[in-house]
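1. have a look at this fold, sequence not included:
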């Protein structure tokens, strides 16, 4: 497919960033766009592993803290959790629309990465952190601070949103490979064996190296 067809189908605004980066060389720009697709795909294993392990780890800790699997129900009258309560209500509404039961497992699966990362916000320092820090038992003690965990998760959340909204990943600051490394670091904090397993599925470093060779 030629560049004009790509512009017609994807819009000049979307492809303009690629063309500008290659000084108008549309052949190289089209190759960059292809690599961006492949890098987005290659990000999925890390994002998948991190999000699922994170939410299950949080669920385990909060279930123990509140003594019930539907721990979010204890927040209903607490104004500190207004935003989180809205997210839970939205998750329940989606299940209702699909005529699915509102079991704890179903609700957990519907809640967004933004919901899980929000539990490490400053406002929950004295409410949740004492228990949630135990999700990251393999994080070195000098790094296992709420603000460090929150910063890493927010960075991954922003990256996840870029991937899912099909945005350019080639020219991020920090670079895509650096942000990917943050995700792998968090997975190591959760469970090092999981990071080892991910490495057998993770094509992002190889694909990133390929693109860097072509971009020289």
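-> Alright, I've got the coordinates. Worth saying up front: this structure is predicted, and the values here are computed from it rather than measured. Residues are numbered from 1 along each chain as shown.

2. going by C-alpha atoms from here, please, whenever you check contacts or count neighbours.
-> Fine.

3. please report how far residue 52 lies from residue 99.
-> According to Cα to Cα, to the nearest Å, residue 52 and residue 99 sit 23 Å apart.

4. packing partners for the host helix or strand of residue 34?
-> Residue 34 belongs to helix 26-66 when elements are defined using DSSP states H and E. Under the contact criterion of 3 or more Cα pairs under 8 Å, 6 or more residues apart in numbering; DSSP states H and E, helix 26-66 touches helix 3-10, helix 12-21, helix 113-118, helix 129-132, helix 146-164, helix 176-190, helix 192-199, helix 204-215.

5. what about the last one, distance to the chain center?
-> Here helix 204-215 shows a centroid-to-chain-centroid distance of 21 Å under the convention Cα atoms, centre = their mean, to the nearest Å.

6. got the angle for that helix vs helix 26-66?
-> Relative orientation of helix 204-215 and helix 26-66, computed by axes from the mean of the first three to the mean of the last three Cα atoms, to 10 degrees: 160 degrees.

7. buried residues, helix 204-215. List them.
-> 204, 205, 207, 208, 211 (16 or more other Cα atoms under 10 Å).

8. so it versus helix 176-190, what angle?
-> With the same axes, to 10 degrees defining the directions, helix 204-215 sits at 170 degrees from helix 176-190.

9. if I pick the residue lying closest to residue 30 once chain neighbours are set aside, what's in contact with it?
-> Distance criterion Cα to Cα, 6 or more residues apart in numbering; nearest residue to residue 30, sequence neighbours excluded, is residue 3 at 6.9 Å. Each residue near residue 3 by Cα atoms under 8 Å, 6 or more residues apart in numbering is listed here: 26, 27, 30.

10. dropping in the other structure now:
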């Protein structure tokens, strides 16, 4: 495809940053755009798998058949002003499934997004869970994660929340079709940079390992993130 047609399709404004990062070589700019798409697809797939494992680990730690439904009932652990947003999110999904006439605890879990599971490690939600005698921070040991998040101290809840927040950040960027092959700290239209992706990628890998997951086996044949990063750096 000619670069002029390509630019018209994706918009001049969007294509500009790829042109600037490629010294206005349109061929390289188009290649960079495609590499960014490949990188986004690969990383989003990994994050999706990570999200499934995270929510299942939390659910297993809770070890109650319908704890999410019970948590938002009258007198439930999230039935408090401090947890009102969490309660509203769960209730909305619960009502949606019930309207379809096919409720199950597993379906409710699947309806809740990454942000909800991340927010369970905020102080109010976490303490509400902790008051039941359950400690969801046990899902991870964080031994290999800490060097990547520059976090000191031994507040495990806070550390897990920070890690999940960083992973959720890049997830949302990909979901909103924002490019991830640039480092925004270096300027919006200046240069390509894969440090941001590499760091988030390593957080995902390390967090899974700290949840006792065999990442090599899990992502066998699926993980090409670092290879694509290398292609971007070499372009």
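-> Everything's here; your move. A quick note: this is a predicted structure, and the numbers were derived from the prediction, not measured.

11. among the helices and strands packed on helix 26-66 of the first structure, which comes closest to residue 82 of the first structure?
-> In terms of Cα to Cα, the element of those nearest to residue 82 of the first structure is helix 113-118, at 11.6 Å.

12. mean per-residue distance, the closest one to the second structure?
-> Helix 113-118 of the first structure, aligned to the second structure and superposed, deviates on average by 0.3 Å (mean Cα distance after the TM-score superposition for the first structure).

13. how near is the most centrally placed residue in the second structure to residue 115 of the second structure?
-> Centroid-nearest residue in the second structure: residue 168, 3.3 Å away (criterion: Cα atoms, centre = their mean). Separation of residue 168 of the second structure from residue 115 of the second structure (Cα to Cα): 7 Å.

14. likewise residue 226 of the second structure?
-> When residue 226 of the second structure is compared with residue 115 of the second structure (using Cα to Cα), they lie 26 Å apart.

15. try residue 125 of the second structure
-> 13 Å.

16. same question for residue 20 of the second structure.
-> According to Cα to Cα, residue 20 of the second structure stands 34 Å off from residue 115 of the second structure.

17. repeat that for residue 30 of the second structure.
-> 33 Å.

18. residues near residue 78 of the first structure, how many?
-> Close neighbours of residue 78 of the first structure, defined as other Cα atoms under 10 Å, add up to 10.

19. just give me the match in the second structure for it.
-> Using TM-score structural alignment, the partner of residue 78 of the first structure in the second structure is residue 80.

20. what of residue 145 of the first structure?
-> So, by TM-score structural alignment, residue 145 of the first structure is matched to residue 156.

21. what does residue 189 of the first structure give?
-> Looking across to the second structure (by TM-score structural alignment), residue 189 of the first structure lines up with residue 210.

22. what sits against its match?
-> 140, 141, 142, 143, 144, 145.

23. can you name every helix or strand that the strand or helix carrying residue 92 of the first structure contacts?
-> Assessed by DSSP H and E, residue 92 of the first structure sits inside helix 82-97. Helix 82-97 of the first structure sits against helix 104-110, with contacts defined as 3+ Cα pairs under 8 Å, 6+ apart.

24. which other residues reach the helix it packs on?
-> Under the criterion Cα under 8 Å, 6+ apart, residues 55, 59, 69, 70, 88, 91, 92, 94, 95 lie in contact with helix 104-110 of the first structure.

25. can you check stretch 66-83 of the first structure too?
-> 59, 62, 63, 85, 88, 104, 123.

26. scan those and report the most crowded one.
-> Within these, neighbour counts (other Cα under 10 Å) peak at residue 59, which reaches 22 neighbours.

27. residue 137 of the second structure matches what in the first structure?
-> The alignment partner of residue 137 of the second structure in the first structure, by TM-score structural alignment, is residue 133.

28. wait, its match sits on residue 144?
-> Yes - in terms of Cα atoms under 8 Å, residue 133 of the first structure counts as a neighbour of residue 144; the distance is 7.1 Å.

29. against residue 219 of the second structure, how distant is residue 200 of the second structure?
-> When residue 200 of the second structure is compared with residue 219 of the second structure (using Cα to Cα), they lie 16 Å apart.

30. the more surrounded of those two?
-> Set residue 200 of the second structure next to residue 219 and count neighbours by other Cα under 10 Å: residue 200 wins out with 21 against 14.

31. can you find the partner of that one in the first structure?
-> So, by TM-score structural alignment, residue 200 of the second structure is matched to residue 179.

32. which residue packs closest to residue 7 of the second structure, ignoring adjacent ones?
-> residue 15 (6.0 Å).

33. roughly how far does residue 154 of the second structure sit from residue 160 of the second structure?
-> Between residue 154 of the second structure and residue 160 of the second structure the distance is 11 Å, computed by Cα to Cα.

34. and the two? which has more neighbours close in?
-> More crowded of residue 154 of the second structure and residue 160, by other Cα under 10 Å: residue 160, with 23 against 8.

35. which residues touch the more buried one?
-> Going by Cα under 8 Å, 6+ apart, the list of residues near residue 160 of the second structure reads 121, 137, 142.

36. mind giving me a markdown table with these and columns for neighbour count?
-> Compiled in a markdown table, these are given as follows (neighbours: other Cα atoms under 10 Å):
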| residue | neighbour count |
| --- | --- |
| 121 | 23 |
| 137 | 21 |
| 142 | 20 |
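
37. what span of the first structure is stretch 165-179 of the second structure aligned with?
-> Residues 154-168 of the first structure are matched to stretch 165-179 of the second structure when aligned by TM-score structural alignment.

38. for the matching stretch, the distance to its chain's centre please.
-> Worked out by Cα atoms, centre = their mean, stretch 154-168 of the first structure lies 7 Å from the chain centre.

39. next: stretch 217-235 of the second structure.
-> A distance of 18 Å separates the centroid of the chain from that of stretch 217-235 of the second structure, by Cα atoms, centre = their mean.
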